[in-house]
Each structure stands twice: as structure tokens, then as C-alpha cells.
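Engineer: would you be able to build a 3D model of this:
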Amino acid sequence: MRILWVVNTIFPSLSLSLGLQPPMSGSWMYGLAEKISEHNDIKLTVVTVYNGKEILEKKIDGIDYILIPMKNKKMWGEVFDQVKPQLVHIHGSEFSYGLDLIEQRPEGKYVLSIQGLVSVCADYYLAGLSIKDVIKNITLRDLLKNDNLFQARNKFKKRGVAEKKYFSKVDAILGRTDWDRAHAWALNQNVPYYHCDEMLRKEFYTDEKWSYENCEKNSIFISAANYPLKGFYQVLKAANLVKKTCPDLRIYVAGHKVCGDGTLKSELKLSGYGLYIKKLIRKYKLDQNVIFLGVLTAEQMKERYLKSHIFICPSSIENGSNSVSEAQILGVPVIASYVGGVTSTISHKKTGFLYEYGDYSVLASYMTQFFDKRIDLEFLSSEAIIEARKRHSSDIIIESYYEIIKKVMS
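Structural biologist: Now for the predicted structure:
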């Protein structure tokens, strides 16, 4: 069985072989690809774009990788003819690479798996920021790159127009939440939808589990904060309330350092949202409470989860947050905004706590209750582990994936 994957990132193993920095996104694909490559009845080829001028091919650990020059769209058809796939699996609708292939080889069998939906997320991009907030914080970098927050939102909208075309051209949709099922149905009520959960990074399938005794008390962990949709500024507003009774509060933030690293170069590259965050931190006197960690490896992420008192997902919209799932499978107590597909992964007061996005007073209240142990954190932890293990069982996911691709191909 020949399967061609169209993806938006260069996989870690290929990145390392080329001397590139491994991507921090797309982790749900890597474990599935490894499992698939172990089966002799499937020949997996993974293709994406890069900045080179020629097609680049490599075979690593049983997987064939192909990189297509980003500016040469005609090569998608050539790759299809070379691989002769019986099924093409397009991972994510955020970019139009898969559309380029479909338009050149419409006779193929195509499956689209939903990651996020930019056409929907565009409406939530500013996450409650006012026009005044955006305009007051436009930076030199924003002007030079034509990339203030309004323009960034418009880029989402533009990509969303292309995204919607997928739903009329593919043979099946893969999703994992009630939210993505509803939006897939709204975009095309005739295309079959199949539920298939996602695997986590292999580092999180571990016997190491969170414990109250070993965590850093009054600390929270945020996995991303680089643009408004991730809702970090709402956490800062909540922290302003929490700090009054918990002055030793620590907020650890992974990912791109939205406020820069203090160098002149980073100041010149500071985005409008980064400037807004810097001002909020200064306004609420949180300079000693917020620690930006930068981009972390999977192992470093796991260590930070385990050390934290709480994991918070404050996004204005999410499909299924893999960060929430990583926290849950480790048993880290979770608080998340009640948005999108998050409600498919958290049962309120059983496997985590949910609050209405933007209601930072409720978020602050939950944080203090977690810190004061007015909530049974051990119960939350154990229940979350049970649910996450079931949801992200590699054996169950592989079996589901096999059944789905066979149905689509039949």
C-alpha cells in the first residue's frame, strides 16, 4: 500500500540530517509515521516544501522523504507520478500545498486531517484586543514587514479562503473533536468524516508522573504565547489578581520569546503584540514572576510540565490542544478556556477545569484554589491520566487509521 503524506513541516529526523533546526510543531505526525513505517504492507512517503531549488530525496528509518522547492508548484504533479500513491493524506488545511497537488492530479484519492482551521481562527485572532490596543503598540518591525496585528489577521483570512476549497475536493476528512466535526460538516455536508485521535510525542509515553510533593508550588506553565490567539495576556491579568495573595507566583512560558531577549537586535524585531505584553508585565509589576524559557525540546517540555503546579491553556480558540493532552497524560492539573475542541478533551472538574475565555477573574479564582489545594488535585491528575492514555493509545490510533484508509480506498 503506497501512501503519500503532504505535510507543512520538515520532519525532525530529516531536519537533523540536513543540519536544520527541528520544528516544534507537528509532533502528532511523527509518532504515527514511525509506527506506520514498522509495517511492511505500507510504503510511506512524506513530502513538503523547502527553500531549495531542486527536489531533494532521502530515506530515513524506512520513510521516504521528498522536499519540493517552495516556488515550483509544478513539481507536485511530478512527485505524484513518481510515488504513484494509492492514497494521499494531507495533514492540515492551513496551507495550500495539498491543493496544488489535487489541482494537478485530481484523479488521486485524498484524505484531509484537520489540525486547526484558519478560516475559523481568523475570527478569534485578536482574542479580545481592542483597536486602541493594536494601534498604540504598532512597532517599527510591524511597519517594515507590513505585519501589524490587523494585517496578520488578514493573512489568516486570506489563507482561510484557500482552506475552504479543500472540503469540496477531498474524499474524506479526519478529525478528533466535536468542534472540527461541526465545522467540517458546515463546509461540506457530503464528505465523509472519520474520528481518529492523534499520537503524542514519544517522550510523553512514560511512567514518570506529576506529583504535588515534587512540583514547584505556585507555578504555572504556558506552552505558547507568541500571538494574541494564545491568550497569554489574559493570564497576566489573572496573575495581577493572584499575586496579591501569592507573591511568589511563577509563570513559565515556552516557545518563541514574544518580548525578545533584551538585546538591541530583538528590540528592533519586537512585534506589536510583544510590546503590548511587555507593557502589561511592567504595568502589573510581574517582571520577577514571568520567565520566558524559549523553544524547548520534547524532553525539556516534559520536565517543565512535571515541575509545574498547574498547566494553563488560555487560548481564544483551539481545536484539540496537544499541550493539554501532554499535560494530562503526565497528570499535571489543567485549567483551560472553554473554547473549540478543548471541551472534547477536558471534562470539567474531572480531568481539568474550564472557564469562559476572557473571564480572567474566574481563571484567577481557579488558580488560587489549585494553589491552596481547595481542589482535589490528585483526583484531577489520576482521572486525566486515565482518559489521556485511552485517547492517545498508539495501538488504538494505528488500528483506527488502518480501518479509515481502507474504507477510503475501497
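Engineer: could you use CA atoms for every contact and neighbour count after this?
Structural biologist: OK.
Engineer: show me what counts as buried in stretch 50-63.
Structural biologist: Buried residues in stretch 50-63, counted by 16 or more other Cα atoms under 10 Å: 50, 62-63.
Engineer: ok, of these, which one's closest to Asp41?
Structural biologist: Nearest to Asp41, judged by Cα to Cα, of these is Gly62 at 12.1 Å.
Engineer: ok, that closest one touching Ile36?
Structural biologist: No - applying Cα atoms under 8 Å as the test, Gly62 and Ile36 come out as separate, 9.4 Å apart.
Engineer: ok, and the closest non-adjacent residue to Ala388?
Structural biologist: Ile329 (5.1 Å; Cα to Cα, 6 or more residues apart in numbering).
Engineer: the one you found is in what secondary structure piece?
Structural biologist: Ile329 belongs to helix 322-330 when assigned by DSSP states H and E.
Engineer: ok, and what's touching that helix?
Structural biologist: 28, 200, 204-206, 208-210, 223, 305-306, 311, 313, 333-334, 345, 351, 381, 384-389 (Cα atoms under 8 Å, 6 or more residues apart in numbering).
Engineer: helices or strands up against the next helix-or-strand element following that helix?
Structural biologist: Following helix 322-330 in sequence order, the next helix or strand is strand 334-337 (DSSP H and E). If you count contacts as 3 or more Cα pairs under 8 Å, 6 or more residues apart in numbering; DSSP states H and E, strand 334-337 packs onto strand 308-313, helix 322-330, strand 353-355.
Engineer: before we compare anything, build this one as well:
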Amino acid sequence: MHDKALCEIRRRHEDKCEKKFCAIDGGMRERSMNIKMRILWLCNIMLPAIAESLELPYSNREGWLTGIYERMSKDDRKQVELGICFPVERLEGKLKEQDGRWMLGSTVCYAFEENLNSPEKYDESMEARFSDILKDFVPDVVHIFGTEFPHTLAMTRAFGRPERILIGIQGLCFACADAYMADLPEYVQRRRTFRDWIKKDGIIEQQEKFRLRGEHEKQAIRNAGNITGRTVFDREETKKINAHAKYYHMNETMRYNFYDGKWKMEESVPHSIFLSQGDYPLKGFHYVLLAMPKILSEYPDAIVYVAGNSIIADGTMKDRIKISSYGKYLKRLIREYGLKDKVKILGKLSAEEMKRQFLKSSLFICPSSLENSPNSIGEAMLLGVPAVAARTGGIPGMLGDGTEGLLYDAGNVDKLAEAVIKVWMNPEEAEKRAEAARKRAYRTHNGDANYERLLEVYREICE
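Structural biologist: All right, here's what the predicted structure looks like:
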């Protein structure tokens, strides 16, 4: 049966209210008198609600997507008919039984196969899968969350309607590639450990993978007529690639856990520093280690806690075999500066565990060589945790220097150390800045306001 005929049958079954006809792509399909927008999301992960319905494991990453989905599901106005597509390693089990398509309430869910372990590789077969999804759902707008994976490019090619494509900028791979080395010594950049050699994943190769991802990213941005972002940095960078795309300012909503709770100095561990991650050079963990001698000269009890996987473990032979060149460099800094008891790797943390660590830390640092609008800073601001961050990318527009936190020139470890010391030497001022940051964050990351803004963007694109 013809694809459009199938689509019309499905629409007749799902929509019982009074209807009218409207032209779509030269054809006709039925829509209610109260015209709804058919929005197809392309996500980087399977949303937890979808995974739970299929009894599958899921990731807590990009938790803000769940927030938008829940608001949309509970919105009595029902302005949006939603479809969601997401990558899986393989279509198997219930996914395969249903050909990767099923209903979750009124939401149509689609799975597609993609190797997320090699995001630098483009798989043309995704275009065919997306073509099938697009024929089935017939969206008014395709909203793509992020440009980090090649499925973004595949979807823009499959849809082929730039004026109805909306890309939401998260990070920018091509910019990250340029900043990836983060002032590492050249010998560290070029060195390859056994693990690096076996996996063909030394630091130079890692940077090259970001460059390849960046090329796909640029092509996708050129194919889009609409872009959402939230910083001067992402606006300027995307404009260089596609000056004709319409840019919409769209603030992000954080994970719901971080809207409850408030940092209190007396309940934090004195002189404790928290980093949200540090397992590759761009995130700047080594800058903090280089700054520690100066920090310790003023505060000998200072300690650093780092969330995420440990790349410096060496307790077993397997750990030693798996160490990367960057991990080896971090271990050398820890050894040379006597920091063995001053660094604690916390492992992968849930949202609630992250929140607890924020609240018990006396200071949060974002030392990255480049960031657009890191959620970790937004989360720290919401909780009112004193923050120090590198002046890079979109951060200066997110955290006011001297009024909401302290910024330092990216890569300047002396200035980083001085900022940390300043926070601890003037705790009352630090608290004032943190409270100002908290008030701003509650405005910027207001979930209801951001949801209404999203609907406004959808309506404008559909006009």
C-alpha cells in the first residue's frame, strides 16, 4: 500500500475529532480543526521512559530531555503530536519484534541502529532508515538534539527540507578539536601506551576523531534552516558555517534533581574541590593538578574530588595495561606533586549522587580548555555552589565574573590557583556570588518558561 495511504489510515484511527484536509508535500492528509504540530525528535539516547516500557537499561545522560518530554506529555493543550527516534546498538528483542516502531502513550517511538562507539564514522544506511521513519511519521518539524553524532547529518540528508529542520546546539565538535590538546606537553600528545596502540586511540587520534566528527557536524549545520543555542559563542560559530539559518535563543532546563536543595558552607567539607569529569584532555583535570601546589601552600588540607571513570587506576595488571597516555600524564603529576592523598576519583555518579557531591564540596571548578554551556556549571549555580571556571567558549555569558563566580584565562594555572584561594579567603563574598548565580540560574533554567519558548519556536517554524 502507498506510504501516504498508510499514513492516512493511521491518522484516521488516532484522531477521532472533527477533521479537515491540508496539503503536505503535494499530498493530502487529515488533521484536526485544532491543528497540532507533528514534531519528530532525534535524540542521542533512548529516553528512560522508553527504556522502562521495553524493560531495557538506560542512560541518565541528557536528563533535561526527560523534563521536556514529561512536560509535553502532561500538557493538556496537546499542541504537539510527538515522535521520538534514538540510536541502539542492535535492533533485538522487543525492538526487533516491533520493527523498531511502537507507541508509548500517544508518542510514536522509533529505534535505529548506530555504532555510538565510533561517532567519527558515517554510516549511510542510517539515511534509508530515517527515510522510512519520515514516511511513516510525516513530521512538520524535525528537531535534532545535538550535532555530536553522525545521525544528525544522516537525518538532515534524509529529510531534505532545511526550512523544517531545527538543530539544537550542545557542544561543537569542530571547535573542541582545535582546543583538544589543552596545553599538554608535546611528548604526552605523541606518546602511545599499549592501550592507545591496540585501540588506535592515542591523543592525536582522539583529536583527529573530533575533527572528523566536526566535518559531519558542519555539513549538518549547513543543511539546517533553524538553529537553537544559548551563548554568543555557539551563535557566532554556527553563523560562520551557515549564515542563512535562523538562530533562536533557547535556554536549557537542567535535571530535576538540581532544583531542590541549597549549598551551605557549614555543611560542606572545608577546602574540597569538585570536578564533574576529567577523563580526557579537553576537560582540563591536569590544569587543576598543576595548580594544586600553589593551592596547598595556602590550604594544606585541600582535596580534589573528580566524578567519572578513573583513567589513573593501577591496582591490577589489567589497570596498568589499560592506562592511556593522558592517564599516565595525570599519574605522573600526582606522583611528582605528592598528590596521592589529595585526589579522589568517584566513578560514575547518578544525578542524585552528583547533587550530593556538589552540596558537600566547598567549591566547583570547570577547568576545560573549551565549553559551550556546560550543564555542570548550570547545576552548580542552581544549587548555589561557589564556582570557578575557565574563561572560554560560552562560559563568560553563563557565569558573571566577579558577580556570580570567578573566571580565569583558560590554561593559566597560576590564575586558577589564585581564584580558588580567593574563594576560600573571602567566604562571605563567595557566598554572595553563589547566591546571585543561583537566582540567575533559576531564571535561565526555568523549565516552564523554556518549554513555552520551545513551543513558540515550533510554531514559528510551522508558519
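Engineer: the residue nearest to Ala388 of structure 1 -> structure 2?
Structural biologist: Aligned by TM-score structural alignment, Ile329 of structure 1 pairs with Leu382 of structure 2.
Engineer: cool, Val339 of structure 1 as well?
Structural biologist: Val339 of structure 1 maps onto Thr392 of structure 2 when the alignment is built from TM-score structural alignment.
Engineer: Ile461 of structure 2 pairs with which position in structure 1?
Structural biologist: Using TM-score structural alignment, Ile461 of structure 2 sits opposite Val408 in structure 1.
Engineer: over to Glu353 of structure 2?
Structural biologist: Under the alignment (TM-score structural alignment), Glu353 of structure 2 pairs with Gln300 of structure 1.
Engineer: and stretch 265-282 of structure 2, end to end?
Structural biologist: The straight-line separation of the ends of stretch 265-282 of structure 2 (Cα to Cα, to the nearest Å) is 30 Å.
Engineer: structure 1: matching residues for that one?
Structural biologist: Going by TM-score structural alignment: stretch 265-282 of structure 2 matches residues 212-229.
Engineer: from the chain's centre, how far out is the matching stretch? Work that out for me.
Structural biologist: Its chain's C-alpha centre and that of stretch 212-229 of structure 1 lie 16 Å apart, by Cα atoms, centre = their mean, to the nearest Å.
Engineer: what's the matching range in structure 1 for the top helix by length along structure 2?
Structural biologist: In structure 2, with assignment by DSSP state H, the single longest helix is helix 203-222. Under TM-score structural alignment, helix 203-222 of structure 2 corresponds to residues 149-168 of structure 1.
Engineer: give me the buried positions along that stretch.
Structural biologist: Residues 149, 152-154, 156-157, 159-160, 162-164, 166-167 are the ones in stretch 149-168 of structure 1 that count as buried (16+ other Cα under 10 Å).
Engineer: from Gly98 of structure 1, how far out is the match of Ile461 of structure 2?
Structural biologist: In this structure, Val408 of structure 1 and Gly98 of structure 1 are 17 Å apart, going by Cα to Cα.
Engineer: wait, what's in contact with Ile66 of structure 1?
Structural biologist: Ile66 of structure 1 neighbours (Cα under 8 Å, 6+ apart): 45-48, 55-58.
Engineer: A strand includes it, no?
Structural biologist: Yes - counting by DSSP: H, G, I helix; E, B strand; the rest coil, Ile66 of structure 1 falls inside a strand.
Engineer: now which residue in structure 2 aligns to it?
Structural biologist: Per TM-score structural alignment, Ile66 of structure 1 is aligned with Tyr110.
Engineer: same thing with Lys373 of structure 1?
Structural biologist: Using TM-score structural alignment, the equivalent of Lys373 of structure 1 in structure 2 is Asn426.
Engineer: check Tyr284 of structure 1 too.
Structural biologist: Using TM-score structural alignment, Tyr284 of structure 1 pairs with Tyr337 in structure 2.
Engineer: surely its match meets Pro293?
Structural biologist: Yes - look at Tyr337 of structure 2 against Pro293 with Cα under 8 Å: they come within range, at 6.8 Å.
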